[in-house]
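Q: Model the structure of this input:
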Amino acid sequence: MRSSLRPTHRVAKAAVALTGVLALSALTACGNSHGSSGGAGGSKDGKVKIMVGGLDKVIYLPAMLTQQLGYFKDEGVNVQLLTESAGVQAETALVSGDVQGTVGFYDHTLDLQAKGKQVESVVQFAQAPGEVEVVSTKATASLKGPKDFKGKKLGVTGLGSSTDFLTKYLAVHNGVKTSQFTPVAVGAGQTFISALQQGSIQGGMTTEPTVSTMLAKKAGSVLVDMRTPDGSRAALGGLYPSSSLYMQTSWVDAHKDTVRKLSKAFVKTLHWMATHTPEQIAAKMPSDYQQGGGSALYAQAIKNTLPMFTKDGVMPSDGPATVKRVLSTFDPNLQNYDVDLKKTYTDEFVK
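A: Have a look, this model is predicted:
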């Protein structure tokens, strides 16, 4: 029963032009077929393909960790994890039917509904964004908070991504129009840090482990910290459900047994995370996810982000309303469309 109650880009223009192509190219590079139905409730080759908006980002850690722990296999579901640098590209792969699920931010479910696409979160990984607004070391004198965004170039993972959404909210909420600053798609990891160091952006929004690596390299400092529920409440006025597994509602309705298995595997992972140390979690992850920072720094990045995760995959009761309020602050689509929040997620498979 449904709950009553979502490659490095140098310039923003190029990011927009390549958004659709990138989602397809990742799949092609893996040598996969692109069916959206058939075989074991997944694609034509029997796999359930899940696109992640950055597999090495700590905010999406449950995706790879579930695979590393063997929980997909335990539940009898054949999952293939794919990755893109930004959530908006992962969203594109889902809407185009190239994958069956996306691990990305819940807020995309509201944005898509306003655009006539019905998708829903089936497992809610997190109750806070896990995002951090940072300022480069070179720009600290002129950029002390969101009120100083005017005239600045600010890094986001991709245009139309959740980092883009939240940057716009922070600007508008602090009296700066979205037309008064320039969002620049710079991805995450080293591409983000290089953009800070080279001065192509004065600040930006990113996640762990990029934040900890940036601080270690003294490339910048923190302006707004939303890695915890308290940080989310301070910056956004409430809990902001973010990373989740979301899928097209029509596919969910037609493959409930598969969705139930996926959900069970992810919830087992969330529980495992809640009962193990950051060091134990880090040890289970691929070493290249450390982004060159080393195991200790990576464990610290996980520790900084762990409070954002739920323990049961259930949507926070007040979360969807916060997301709707935040997006409606700057998004004309949401301002002119009455989103039906109860259609943007379900707790049916996690309860």
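
Q: Could you use CA atoms for every contact and neighbour count after this?
A: OK.

Q: Can you show me the helices along the stretch 101-250 of the chain?
A: Taking DSSP state H, counting those that start in this stretch, the helices of the stretch 101-250 of the chain run over residues 107-114, 162-173, 190-198, 210-216, 229-236, 249-254.

Q: Of those helices, which is nearest A274?
A: The closest of those to A274 is helix 229-236. By CA to CA, the value is 15.3 Å.

Q: now the closest residue in space to F192 that isn't next to it in sequence: how far from Q290?
A: Take F192 and drop its neighbours on the chain: the residue closest to it by CA to CA, 6 or more residues apart in numbering is V186, 5.4 Å away. In this view, V186 and Q290 are 19 Å apart by CA to CA, to the nearest Å.

Q: the more surrounded of these two?
A: V186 (32 against 24; other CA atoms under 10 Å).

Q: Can you verify my assumption that the more buried one contacts L154?
A: No. Between V186 and L154 no contact is recorded; they are 9.3 Å apart, counting by CA atoms under 8 Å.

Q: how many other residues sit next to V339?
A: 18.

Q: What's the local residue count around T178?
A: Residues near T178, counting by other CA under 10 Å: 17.

Q: Name the nearest residue to it, ignoring sequence neighbours.
A: Of all residues beyond its chain neighbours, the one nearest T178 is K168 (6.0 Å), with distances taken as CA to CA, 6+ apart.

Q: Confirm for me that the one you found is in contact with S328.
A: No. The criterion here is CA under 8 Å, and K168 misses it with S328 at 10.8 Å.

Q: Neighbour count: the two, which is higher?
A: Per other CA under 10 Å, whichever of K168 and S328 has more neighbours is K168, with 25 against 18.

Q: any idea how far the more buried one is from K284?
A: 35 Å.

Q: thinking again about what came up before, so what's the residue nearest to F192 up against?
A: Shown in contact with V186 (CA atoms under 8 Å, 6 or more residues apart in numbering): 8-11, 155-158, 192, 195.

Q: any idea which of the residues you listed is closest to I59?
A: Among these, T157 lies closest to I59 (CA to CA), at 13.4 Å.

Q: Tell me where the stretch 51-200 of the chain has strands.
A: 79-83, 101-105, 119-124, 131-136, 153-156, 182-185 (DSSP state E, counting those that start in this stretch).

Q: Reformat these as JSON lines; add mean neighbour count and distance to P241.
A: Formatted as JSON lines, those follow (neighbours: other CA atoms under 10 Å; distance: least, CA to CA, whole Å):
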{"stretch": "strand 79-83", "mean neighbour count": "18", "distance to P241": "21"}
{"stretch": "strand 101-105", "mean neighbour count": "30", "distance to P241": "8"}
{"stretch": "strand 119-124", "mean neighbour count": "30", "distance to P241": "7"}
{"stretch": "strand 131-136", "mean neighbour count": "26", "distance to P241": "12"}
{"stretch": "strand 153-156", "mean neighbour count": "26", "distance to P241": "19"}
{"stretch": "strand 182-185", "mean neighbour count": "24", "distance to P241": "23"}
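
Q: and this one, so I can compare the two:
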Amino acid sequence: MNQDFKCRTKTGKAATLVLAGAAVLAAVFGLAGCGTKNTNLKTVRLNEVAHSIFYAPQYVAMELGYFEDEGINLELTTGFGADKTATAVISGDADIAFMGPEATIYQYNEGNENYLVNFAQLTQRAGNFVVSRTKDDDFRWEDLIGKEVIGGRPGGMPEMVFEYVLKKHGIDPQKDINLVQNIDFANTSGAFVGGTGDYTVEFEPSATLIEEEGAGYVVASVGTESGYVPYTAYSTTKEFLAKNKELLQSFTKAIERGQKYVEEHTAAEVAKVIAPQFKETDEKTIEKIIDRYAQQDSYKTNTYFEEDSFTLIQDILEEAGELSQRVPYEELVTTEFSTR
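A: Here you go, the predicted model:
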């Protein structure tokens, strides 16, 4: 076991989160390093779009005390949707948003003067998977034509990347498939298990849990098919960024340490570290999910948000009919805190 992990003590509170249509306990711990405890911590309120194993580097940073090492007391809440997460930061209820960067483009184009700026990227591929009701080792995307598919919220990154992939295969999402979009994100897997749809598009752990229940089978990765996309990033208001550069540098350093740990350790080792964040998920299942994400190169090895990635996300928004006007990279992305 990693020595850094063994010497940490866990305190804090448990928050009840709704994930995959069921109540899932997710512990949010305040961790202190070995030796003298840093009592002069600056509280940072982070609102994450969802609580998912997909974001393993963040939870590694939490569980191994990397934020405390950087002088930060991290308070984590879950927004359950990029729109809600963005609103929390803009309204002052949170300091940093963790979500798809498309939300920062939306609010900028709405004319918000204190707009959100992306300062660190965590994942680089879509994290959702196509789950079939029947086992299909020879799945082709064209198999979705004429079928009922549970999708995501219109205008959200998961749905737009999924539709982007469909269009790459010559499939019109609105005409060629029966796309179900009236089910809340937290309830899609439950609806599928209950009999709705021929296919569903799911994040982890929902996709793997459906498989383990024998109710469906993962047949394709949206992330592998879409290519590299700046799927999730950290952002804050222009005003907070201007006044808290040292704090944001420390925050980014903690995240990059988490990324490095994930890069250098096995899925089993990472699973053991972040298991306290997902108490209702078996550690072996967590390991399987982390390995699945690692195999498709989902995790960035640094937080640097490339300009080409920002261009691609605007291309996807434009193709989805969700972009009123393109935004300059320099306006909504800063890389001053990141390493390359």
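
Q: TM value for the aligned chains?
A: After superposition, the two chains reach a TM-score of 0.76 (TM-score structural alignment, normalised by the length of the second structure), with 295 aligned residues with a CA RMSD of 2.9 Å.

Q: Show me what the residue nearest to F192 of the first structure lines up with in the second structure.
A: Using TM-score structural alignment as the criterion, the counterpart of V186 of the first structure in the second structure is D184.

Q: go on, D164 of the first structure?
A: For D164 of the first structure, the residue aligned by TM-score structural alignment is E159.

Q: any idea how far that match lies from F129 of the second structure?
A: 11 Å.

Q: What of V180 of the second structure?
A: In terms of CA to CA, V180 of the second structure sits 16 Å off from F129 of the second structure.

Q: got it, and E256 of the second structure?
A: Distance, E256 of the second structure to F129 of the second structure, by CA to CA: 26 Å.

Q: swap in T335 of the second structure?
A: According to CA to CA, T335 of the second structure stands 30 Å off from F129 of the second structure.

Q: what does F337 of the second structure give?
A: 32 Å.

Q: Then A294 of the second structure?
A: 14 Å.

Q: circling back to that earlier point, out of the helices of the stretch 101-250 of the first structure, flag the one nearest A296 of the first structure.
A: A296 of the first structure lies closest, by CA to CA, to one member of those: helix 210-216, at 10.7 Å.

Q: mean shift between that closest one and the second structure?
A: With mean CA distance after the TM-score superposition for the first structure, helix 210-216 of the first structure departs from the second structure by a mean of 1.9 Å once superposed.

Q: any idea which element the equivalent of K284 of the first structure over in the second structure lies in?
A: Under the alignment (TM-score structural alignment), K284 of the first structure pairs with V273 in the second structure. Using DSSP states H and E, V273 of the second structure maps to helix 267-274.

Q: Could you do D338 of the first structure as well?
A: Per DSSP H and E, there is no helix or strand for D338 of the first structure.

Q: Could you give the number of residues near it?
A: Counted with other CA under 10 Å, D338 of the first structure comes out at 13.

Q: For K311 of the first structure, which residues are in contact?
A: Shown in contact with K311 of the first structure (CA under 8 Å, 6+ apart): 125, 267, 270-271, 273-274.

Q: Find the nearest non-adjacent residue to T334 of the second structure, please.
A: Once flanking residues are discounted, T334 of the second structure sits nearest to F119: 5.0 Å by CA to CA, 6+ apart.

Q: oh, I was asking about L170 of the first structure
A: Nearest residue to L170 of the first structure in three dimensions, chain neighbours excluded: P146, at 5.9 Å (CA to CA, 6+ apart).

Q: Can you give me the distance of that neighbour to V135 of the first structure?
A: For P146 of the first structure, the distance to V135 of the first structure - CA to CA - is 10 Å.

Q: same deal with S162 of the first structure?
A: 18 Å.

Q: ok, Q280 of the first structure to L94 of the first structure distance?
A: Q280 of the first structure is 32 Å from L94 of the first structure, where distance means CA to CA.

Q: Between these two, which is the more surrounded one?
A: Set side by side, Q280 of the first structure and L94 show more neighbours around L94, with 22 against 12, by other CA under 10 Å.

Q: which ones are touching the equivalent of that one over in the second structure?
A: Taking TM-score structural alignment, L94 of the first structure has V89 as its aligned residue in the second structure. Neighbour list for V89 of the second structure: 47, 95-97, 236-237 [criterion: CA under 8 Å, 6+ apart].

Q: Wait, the match of K284 of the first structure touches G65, no?
A: No. Counting by CA under 8 Å, V273 of the second structure sits too far from G65 to count as a contact (11.1 Å).

Q: Neighbour count: these two, which is higher?
A: Just comparing V273 of the second structure and G65: by other CA under 10 Å the higher neighbour count belongs to G65, 28 against 22.

Q: ok, and the closest non-adjacent residue to that one?
A: Nearest residue to G65 of the second structure in three dimensions, chain neighbours excluded: L31, at 5.0 Å (CA to CA, 6+ apart).

Q: hang on, the one you found in a strand?
A: Yes. Counting by DSSP: H, G, I helix; E, B strand; the rest coil, L31 of the second structure falls inside a strand.

Q: That one: neighbouring residues, count only.
A: 23.

Q: now do K117 of the first structure
A: Neighbours of K117 of the first structure under the rule other CA under 10 Å: 14.

Q: Contact partners for it?
A: Taking CA under 8 Å, 6+ apart, we find K117 of the first structure in contact with V95.

Q: Any quick ChimeraX command for the buried ones out of the contacts of K311 of the first structure?
A: Selecting only the buried entries of the contacts of K311 of the first structure in ChimeraX, with 16 or more other CA atoms under 10 Å as the criterion:
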select :125,267,270,273,274
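
Q: conserved subset of the contacts of K311 of the first structure in the second structure?
A: Contacts conserved in the second structure for the contacts of K311 of the first structure, using both residues aligned by TM-score structural alignment, their matches' CA atoms under 8 Å: 267, 270-271, 274.

Q: Kindly state which of the strands of the stretch 51-200 of the first structure is positioned closest to Y337 of the first structure.
A: Nearest to Y337 of the first structure among the strands of the stretch 51-200 of the first structure is strand 119-124 (16.0 Å), distances taken as CA to CA.
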